[in-house]
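> Pasting the sequence and the predicted model now:
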Amino acid sequence: MARVRFLGPEPVTVPELDSRVVQPDEVVEVPDERFEAYVCQVTNWEPIEEPGAKGSRKSAARPQKED
């Protein structure tokens, strides 16, 4: 899931997020495939974490051995 910050001055209800009320300056997770639909509204949303960012990070943990 990608993350965006709401830049508006007043809370807004976002139907796509199960009618969640998003507060000004709140960061929310949005589906990766819908990320561009949010960030293209530059006066309302700011990108925080782009789609796939979490999955592209490598873990420092050693892989588990399978028996």
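Sure, I can see it. Residues are numbered from 1 along each chain as shown.
> make it CA atoms for all contacts and neighbour counts henceforth
Fine.
> residue contacts, Pro24?
By CA atoms under 8 Å, 6 or more residues apart in numbering, the residues touching Pro24 are 6-11.
> burial of Val39, as a residue count?
18 (other CA atoms under 10 Å).
> Go ahead and confirm it touches Ile48.
No - here Val39 does not reach Ile48: they are 9.6 Å apart, not a contact under CA atoms under 8 Å.
> try this one next to it:
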Amino acid sequence: MARVRYIGPEPVIVPELGQGRVVGLDEVVTVPDSRFDAYVCQPQKWEPVEEPKDEQPPAAAPVKETAAKPLKEG
């Protein structure tokens, strides 16, 4: 989860953080990583504190190929 700080002029209600959740001036809140950009694209109201972690799925194990012997024709 990412974190942002509210720097707007007055407290606001942020429904996605919980029903009736009021965020006050200079308050740091945790937001879903997928919504981080929606907050920080409003630099007059929000500033980043902790950016989303780049969580990438573990790399798949390489497929092992066996060396096949050519078929003998005959």
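Good, I have the coordinates. On a predicted model such as this, the values are computed, not experimentally measured, just so you know.
> Can you calculate the TM-score here?
In this superposition the chains share a TM-score of 0.75, using TM-score structural alignment, normalised by the length of structure 1; 54 aligned residues with a CA RMSD of 1.4 Å.
> which among the contacts of Pro24 of structure 1 end up buried?
6-7 (16 or more other CA atoms under 10 Å).
> ok, back up a step: quick check: neighbours shared by Val39 and Ile48 of structure 1?
Val4.
> Looking at the contacts of Pro24 of structure 1, which is nearest Pro31 of structure 1?
Pro31 of structure 1 lies nearest to Phe6 out of the contacts of Pro24 of structure 1, by CA to CA, at 15.2 Å.
> Quick one: residues contacting the closest one.
Here Phe6 of structure 1 is in contact with 22-28, 44-46 (CA under 8 Å, 6+ apart).
> ditto for Val31 of structure 2
1-4, 17.
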